Structure formats: structure tokens, C-alpha cells
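Engineer: Dropping the sequence and predicted coords here.
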Amino acid sequence: MKKLKIIFFASAFVLSVVSCDNIDSLNENQKAYTNALASNLMTSSQVNYAYFLTNASVNDNNFRGYAQYWTTSTYTDEVNYNQAKRNLGNSHTVILYRDVLQDLIIAKNKINEEQALGPVEIAVKKNRLAILEVQIVMVYQTLVDLFGNIVYSQALDIASFPTPKYDDAKTVYLDLATRLDIAIVNLDSNYDSFGSADLIFKGNVTKWKKLANSVKVKMGMHLADVDPAKAQSMVETAFNSGVMSGNSDAALFQYYKTTIDENPLYNSLVNESQILPTEFFVNELNAKSDPRRDIFFNPASKISGEYKGAPYAQQVSYKNFSNVGLKLRDRTNPGVIFDYTETSFLLADAANRGFNVGGTAADYYEKGIRSSMNYWGISGIDADTYLARTDVAFATAAGTDKQKIAYQLWIAYYNRGFEGWTEYRRLDFPILVAPVTAVSEAEGKVPVRNIYSLFDSTLNKDNYNAAASAIGGDKMTTKIFWDKF
């Protein structure tokens, strides 16, 4: 999509030059659309949001490193938390605001302008608007979970707000929850929506409603330590409305074999020899004979018959360690937007806090592990064997119930770096140790936040300074509002 945008702008520039020479006929395209279709804008936004979550470019996504699933063998700035050098805040801002939210909001405005003539058309229009709204909520939540206070109420309206203010993160969360509630009510599975333009669910409104409720559970659990009553209300109403109940409900973004449509991990894992699973992660899985190892790691890269992870954030020889599994190198491997595994572990956490979600913490803990095993192609027998281990079974595994859930969630979120890092920050487990070589700005800690874009501090200085002051400093050690412990 980025390449297409470059081509588009280059073409536009050429045409503008030609028109200056008064060759009017060359500046007209009788077959071209003068306005993008709402459905196409949504498609574009889905492509870009999936890229943000899935890719492993050092310029765009270092979350698998922050969660200590992966490290790098030669260039270690990123796993040593040098956020400023890559200006990661700018990358995240550009992708999520310009390439995702802007398209979703324009699409929403276009559909609002459409005249619906009959009851069926009105219902379809409501579905389409609600589906766009669910995605808008998800992206804004992502931004809060990245930065804390964000540009929200004045976002993407440069004519009215060329230097927009930053809104309080919790206030944004609560407003998003209200918006999500309205979207859920408006989703009606008796009518169509976007059809094939929807690259996630092909317009399946029932699945969009399950996703919306699962997102509501997630938002509620993020509020659990700061507003328990609100969290419980959100989680219980979402559960009763209907959340994801199996892997078939997962929100996946399918990739294909062609270069422009391939999983972005292909370039990072196949075209480069740089990324390695960490010693810490590999050792944890080895200790429990985790059957997912042959998927997560490459069996052909065993060292003396065993998987060997690389020390985190150290320059090493790539060939001396095990590397990433073949499924993750597959061009067609789908990107995960949200899944049943995530839903199960969130409900395990909810049940452990006494929320009424139709099962116990142990029930959902087991469902989360089984869901992960199933997703990665592990047999039921192997999953049974794993769950029967005393160091895995909920009743006997080490740690508090919260730690047990957090630990297995961390393993299951392998290849979902942003969510793995987010839930590590929220649940404070497992214990991850920052490398001694980390940049001084990390203060000897694993980052719990991404710093704002360097452009914010120069182009929107006053509002940037106010936002930084409000959250306690624009630092990677400043906790997001829901990260209380």
C-alpha cells in the first residue's frame, strides 16, 4: 500500500507539471474515479492496521523485542530501546493516524452522506457505519496503549485544529467505550455490510459483533486496576452480548504469495538473517517441553539437538542459535487482529477478579492454552499432555493465579508483539529484565511506553509540552494510566 501511495503521488506530480504546459487533454482521465469509495478506504485501512500489528521492521515494530520473544544478531539499537534514533513515535503516528484512522473517518463521512431510501438500505448503512466505528475504536485504543494521552477530540481536522490538543488517556478510553456500545447495538446480523471489501470478515456482521464485544472485554480489563466497577460492568455486559467462542471467530488478515500482498514478516525473516528467538523465551518453553516449539522455532536450526535462544540485545553470530519457525516465514501466514486465545485469557483474568463471565479462571486458562495449541496446529493429545504437567496445570503451576494467567498468555501471544508487550505491562508478569546495554533513557527498565514523535515536540510544541507534563514526562518509563502496579 505504501508503494501504491508513492506511485499515486508521483503520478499526481507529473500530471500537475503537464497541466502547467496547457496540455489539458493529458491532465484528464475520463475513466478514473474522482473520489475514493468508502469501501475501498476501509480496505486500505485494514491493510495498514494489519501491517502495524504484524510487521517486524526496526522502523515500525519492535514490540516482539520489548516482550523479549525476539532479539537481533547484528543491529541491536532497537532491542536496546533506542526509540529516539528510529523516531518510532513518528512511524506509529503516521501509520495509525494517516494511513488507518484518516481512511476510516473519511469512509464514515462518505457513508453518512449517502441517502438510504428504504429500510434494508438503512439497516445496511447502519451496519457499515458500526463496523467502521468498531475499527476506529480499536485504533484509538492502540494509540492510547502506545502513548498515553493522545490527540483525539481535535484529531485529523487540520483546517480547524492545525495544532491539536492531547486528550486525557482515561477520558479517551471511556469515550471509546461509549462509542463501542453504540456500535454494538447498531450491528444487525440480519442485514449485509461491506461484503468482499472487508478483508477481515467479508462483511459477516455476526463476527463483527463478537469482535466488538471481545474488544469491549479487553478495554474493560485494561480499566480493572483503575476503575473496577466500570471494568466489571463492561466485561459482564460484553460477555452476555456475545464474545468470540472459538478459533473460527478470530479476526485474521489473510496474506498471499505475491510480493505486494505477502506477510511483511517474510521480508524480515527470509530476506534478512537478523531475527532470533531469545534465550529467555526458548528456555521457558524448553523447560516445559512445549509442543509449540517446532512451530515457533525452526527444527532445522537446533543446536546439538536442542533449541537454543540468543542472549537478548547482544551482538552474536546468527548461525550459532536457533531461528524462527517456518510457519512464521510463510508469505501467506495471516496476521492476527484479535482472536479467541486473547478472549479466553482476558476472561480468565476477569473470572479471577470475581467477574461473572460464565466460567472460572481455571476454565478460561485451559481454553486459552488449548486455543493457542489448536491455532498453531498442535494435536489435542499433545495439548492434553502439556496441560497435565504440574508446572502448567492451573491448580499446581507456580505463582499466583494472576501470574499463571499472565505467563501462559505471554507464551500464547508469541508473534503478537504489541499485545504481548501490552499485557506484560498490565499484568507485570513474567519478570523481564532490561539488558545492561540499554540506552540510558530506559533507566534500567523494560519500556512501558513509546515516546511521542520527535515532530510533535517541534511542530506542536505547546500542546506536546502540556501532554508530556500531564502524563509525568515524555519518557519510555512513564506508565500508561491503566498500568498501576
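Structural biologist: Arrived safely. Quick caveat, the model's predicted, so the values are computed rather than measured.

Engineer: Only C-alpha atoms from now on, for both contacts and neighbour counts.
Structural biologist: Fine.

Engineer: Report the separation between A350 and A238.
Structural biologist: Distance of A350 to A238, given as C-alpha to C-alpha, to the nearest Å: 12 Å.

Engineer: can you check I381 too?
Structural biologist: 32 Å.

Engineer: Compare A350 and A238 and say which is more crowded by neighbours.
Structural biologist: A350 (27 against 24; other C-alpha atoms under 10 Å).

Engineer: okay, now the one to match up with it:
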Amino acid sequence: MKKDINKLILIFLGLTLTLGSCKKFGDTNIDPTRSANIDPAIQLSTVQLRFSGDLNVNERTSFLMTLPLVQQIAGSYSNRWGGIYFKNPGAMGALWNDSYPNDIVNIIDAVNRTNGVENKTNLNAMCRIMKVYVFDRLTDLYGDLPYSEAGLGVNAKFDKQQDVYDDFFKELSAASAQLNPSKDVVKGDLFYNGNIAAWKKFANSLHLRLAMRLVKVDPAKAQKEAQAAFDAGVFASNADICKLQHEDIRNPYEGAGQGNIKGNAVSASFFNGGAVPGRFTTVFIDQLRSTNDPRLKYMARYYIDNSASVPKDRTDITDQIVPLQGYVGVKPGSYIYDAPYLNAVTITLPGGTTVSATNNDEKVQLANFLLRFNAPFLHQTYAEVEFLLAEATVRFGATFGGSASAHYAKGLEAACKQLNLFPDGPSIPQSEIDQFIQANQLTPGREIELINNQMWVTLLLNGPEAYANWRRTGYPALTPAVGVSETGESTTIPRRFEYPYTEEEQNKANFDVALQRMGGVDSWNGRVWWDVAK
């Protein structure tokens, strides 16, 4: 993996100066410099690595916005945008402005140049799947967007999200069927190293995820597409998880020709600029504590707060603080210094060193193993798939390979065991997992709530997906963080990202058509197509 990433970085230097350079020329959906000589496999690798390695996007989209929006973290000043609801156009626009001239241009070009090429049918299928995946993160945050004409050298029209989703399902089904182990061997794939069977399962599992997005807006289509995805073959164990294993490198902001995308950018965002890392919220800790979740003692840790520290160098004081006060989180919408403000305590570390733990040290943090710069980014997990199948069974009936309770139990077990995929991550004893499952059975009438409360925990550090799943289900039942610390700019939890100003300026005619479909207002309190009010 390290060899593949390092080779990719060298080639990426040129890509940044060519395909990325279209940022400087008008509309960000236009590529005036597309080259026919770039290896499509390298374009696929580049898009894979940038997805979780681009600090500019992941810090703004996840750490500043979606992670606090879904109340998984709070406390840092940088969490105020999503946590207290202060509008930050730069944070909301970063994904759009970075994706279209880079990831979108690359992946569309790779798809187009491998279409119908006999010795690139598997590569073409993987690129098509990746194209759906990249576009889905965009459309689920913004709504309608340039899709059918994106990256083709025109001022692209905004496609309706419903039409985009229809094409997603067609593309995923076709790409999954196209994958063939007897055809071309794909090199440089950073997800599965060219494993065809694994890519099929990812395509189908992604298909299932997107099918369940529609449960409010079109239940019949949701059922049809979910069944098609399941029948085609989804993840069956933690060995199937789609992840990218990053290197132990602290990513800086990406600059032209630098290609600093090898480390986990979500992890880097917690420590960027010497900022206070976001703490677990009281809501998240209460969820773990109320269910006697065995992950609590592994995931939630106390550390001496040092703005110059990095995850593997932080001093762990959990064993000294927990007996004194248990696990103390930060209220959603609060800063770390807000109530309760805790008095300093003197503790003795192993070896006899005495230190003073201040208020900041006494607010519980994400464990080092979760935030290592070489932590994997989990794109889609087996646990998520089992929770989706559990919900599908509740909603649509027993045609998904087992009972809702059985799928739910498998999801709980898989979610606990996936922690050992992280460097220095724990292997939770099976006895603790079994006890957890036995104590948390599905309750009749509350199945959807319980399943998606657990999905929320499982999706920790995948902010955009956690935000999408919360909007489609309403769970967990979050209380808007209004007036807790400061008065923000919304009285409810915002439900989408507003379009960047650059799109209105450079693609105004098409932007205005999309704006009319939204009632003439581009508001973060509006809803994307599948997020209908219930």
C-alpha cells in the first residue's frame, strides 16, 4: 500500500498542475486542459486518495460542519460552524469547489476513456462505481447539482437529485454486472488492490445505502432497489469493508504541486493549527453509557491537553480521571470552557510523575487510535450494511436473508470488532460483545430508532454519511443546540449545504433554474429531494 501511495503522489504532482488548474479558468465544472495521456488507473487512485486525504475538504466538511451538526463532537472553536449554527460559506463550499475541478474531472475523464475498451472493462466498472460514490457525497449535501454535463467543457445544467439517483442505481447495477475476474487486472486500486469480488460487494452495498435514502420520499423504489442490491450480493463480514489505509503523515493543506494527501485528513483536522481537538458530546457519551456499550472505555479517553501534541504522543490520564468523575462530555453547542467548568485536579501518573489536570483535560476525547494519521478511513462497513438490512427487514419484510433482530445483532458485533482495524485499536473480548448484544435487543415499535442510534455510533468520523443517515431517519433524536453557548443563525439543525458563491457567479443561468426549484432561496434550512418532512 505504501509503495502504491508514494508512486501515486509523484504522478499526482502533474495532475494537480494540469487537471486541477481549471480552477483558474471560469466555471469549476469546465475542464479546458484535459489530457488524453493520463492513465485512468492513476486517475482512479487519485480520486480514492483525495476523498479522505484532502485536508481542505475534510476539515471543513467533517470537523467544522457535519461531525458537530450530528452532535458527535463539540468543544473546539472550529466546531461552532456546525455545532452552534454559524454560517461559514467557505466551509460549506469547500467540497464543491475542490471536487468539481479535481475529482469530478478526473473520474469522468477516466470513465469516458475506458468505455468500450476491451482490456479495461474492470477498470471502467471501478471508475463508474467511484463516480457514483464521489457524486453521492456531493448531492446528499447540496441537492440538485451538475451531473450529466459535468466535466464536459460546458456550463453544466443542474440535474434534479431524483434523476441523479435514478442514474446512480443504473450505474451501480451495470458496473457490478460488468466486473469479471477473467478480464483486466487493475493495478493501483487503493481500496481493494484490484479484487473483483470485493468491488462487486462494494457496488452492491453502496447500492443498498442509496436505496435506503429513499425510504421517506419513495418507499416502493427504496424497497425495489434495496432488494436488487441484496440479491446481487452485499458485504458479508468485516473482511469486506471498503476502507483506505492511510500513512502516518500529518497532512497540511494541499497546495499546487504538493500532493500532501497520504495521511488521514479527518484525523489531521482534529489537530490542525494547534486547535483544541473536538471532544465527545454528552449525547454521544450518554448513548454509549446507557446501553453499557463495551466500546466506551476504548473509544473515550482523557489526555493532557497540549496544542502541540499529535495522537500517538498524547499523555493518557484516563485511569486517573474516570474514577474521579466518570466520562464527562461537552454539551452540543458548547465550547470546552462552558459549564460544567471543572476545577483542576492533581493526579499521579505511572512512574510517580505528578501533573495537574485542568478543565480541558477533564473533558473526554476520541481515543488516540481513532485519530492516528495512519488510521483507515472507513468508506462503508459491514456493520452499516447489517444495520441497513435490519431496517429494510422492518420496513419491507423478511426478504433480506434473516430477521431484523439477527441482522441487528450482526451489526452490533461487527461494529465492535471493526475497532481492531485501526493501528493499536482494541480487540474487544467476545464475552463483552455477547453481553452487549444480549442486553440490547430490538424493542417492538422502536426498531428503526434503535437501529439508527447504533448506526450513528458506527458512522463516527464519517461525518457526511452520519449527517445523511440522521436526515433520512430522524435518529438519533437530536435537540437543536440553540442558545447553549452563543446564539447562532438557525433555530433548527440545518439540513443541507448552501451552494458556493462561485457557482452563482460563473454558472448563473443554470444556477437560477436550480434556485427556482428550491422556491427561490438557497438556504441551509431547506431540504434535499429525499429528505422530505414527515
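Structural biologist: Cool, the structure landed. Note that the structure is a prediction, hence the values are computed from the model and not measured.

Engineer: what about whatever residue of the first structure lines up with P332 of the second structure, neighbour count?
Structural biologist: In the first structure, P332 of the second structure lines up with Y312, judged by TM-score structural alignment. Residues within reach of Y312 of the first structure, counting by other C-alpha under 10 Å, total 27.

Engineer: next one: the one 10 residues further on
Structural biologist: One way to gauge burial is a neighbour count; for S322 of the first structure, by other C-alpha under 10 Å, it gives 24.

Engineer: how near is it to L328 of the first structure?
Structural biologist: S322 of the first structure is 14 Å from L328 of the first structure, by C-alpha to C-alpha.

Engineer: before we move on, what about V17 of the first structure?
Structural biologist: 45 Å.

Engineer: Neighbour count: those two, which is higher?
Structural biologist: More crowded of V17 of the first structure and L328, by other C-alpha under 10 Å: L328, with 21 against 13.

Engineer: give me the element the more buried one is part of.
Structural biologist: helix 326-329 (DSSP states H and E).

Engineer: Helix or strand next in line after that helix, which one?
Structural biologist: strand 335-338.

Engineer: start and end residues in the second structure for the helix or strand just after that following strand, please.
Structural biologist: Counting by DSSP H and E, the next helix or strand C-terminal to strand 335-338 of the first structure is helix 340-352. Mapping helix 340-352 of the first structure onto the second structure (TM-score structural alignment) gives residues 382-394.

Engineer: can you list the residues that contact the matching stretch?
Structural biologist: 205, 208-209, 212, 223, 226, 234-238, 240-241, 399-400, 403-408, 410-415, 447-448, 451-452, 455, 458-459 (C-alpha atoms under 8 Å, 6 or more residues apart in numbering).

Engineer: Among those, which lie within strands?
Structural biologist: Per DSSP state E, strands hold no members of the contacts of stretch 382-394 of the second structure.

Engineer: among the residues you listed, which ones are buried?
Structural biologist: Buried members of the contacts of stretch 382-394 of the second structure, scored by 16 or more other C-alpha atoms under 10 Å, are 205, 208-209, 212, 223, 226, 234-236, 238, 240-241, 400, 403-408, 410-415, 447-448, 451-452, 455, 458-459.

Engineer: still on that earlier bit, helices or strands up against the helix holding L328 of the first structure?
Structural biologist: helix 265-269, helix 293-296 (3 or more C-alpha pairs under 8 Å, 6 or more residues apart in numbering; DSSP states H and E).

Engineer: Which of those helices sits closest to L88 of the first structure?
Structural biologist: L88 of the first structure lies closest to helix 265-269 among those, at 17.4 Å (C-alpha to C-alpha).

Engineer: Where in the second structure does the next helix or strand after that closest one fall?
Structural biologist: Going down the chain from helix 265-269 of the first structure, the next helix or strand is strand 275-277, by DSSP H and E. Taking TM-score structural alignment as the measure, the second structure aligns residues 278-280 with strand 275-277 of the first structure.

Engineer: what does stretch 210-220 of the first structure give?
Structural biologist: Stretch 210-220 of the first structure maps onto residues 201-211 of the second structure, going by TM-score structural alignment.

Engineer: and the residue most central in space within the first structure, what does it touch?
Structural biologist: Residue closest to the mean C-alpha point of the first structure, counted by C-alpha atoms, centre = their mean, is L53 at 4.3 Å. The contact partners of L53 of the first structure, by C-alpha under 8 Å, 6+ apart, come to N61, G335, V336, I337, R416, G417, F418.

Engineer: Checking my notes, it in a strand, right?
Structural biologist: No: assessed with DSSP: H, G, I helix; E, B strand; the rest coil, L53 of the first structure is helix; it does not lie in a strand.

Engineer: ranges for the strands of the second structure?
Structural biologist: So, for the second structure - with DSSP E - the strands run 73-74, 145-146, 158-159, 242-245, 279-280, 300-301, 345-348, 354-357, 365-366, 376-380.

Engineer: Please identify the deepest-packed of those.
Structural biologist: Here the criterion is mean neighbour count by mean count of other C-alpha atoms under 10 Å, and of these the winner is strand 73-74, at a mean of 32.

Engineer: Average separation of that strand from the aligned part of the first structure, please.
Structural biologist: Mean deviation of strand 73-74 of the second structure from its aligned counterpart in the first structure after superposition (mean C-alpha distance after the TM-score superposition for the first structure): 0.8 Å.

Engineer: Can you spell out the matching residue range in the first structure for that strand?
Structural biologist: Residue span in the first structure matched to strand 73-74 of the second structure, by TM-score structural alignment: 70-71.

Engineer: what's next to the matching stretch, contact-wise?
Structural biologist: Outside stretch 70-71 of the first structure, the residues that reach it (C-alpha under 8 Å, 6+ apart) are R64, G65, V79, I275, L276, P277, T278, A310, P311, Y312, A313.
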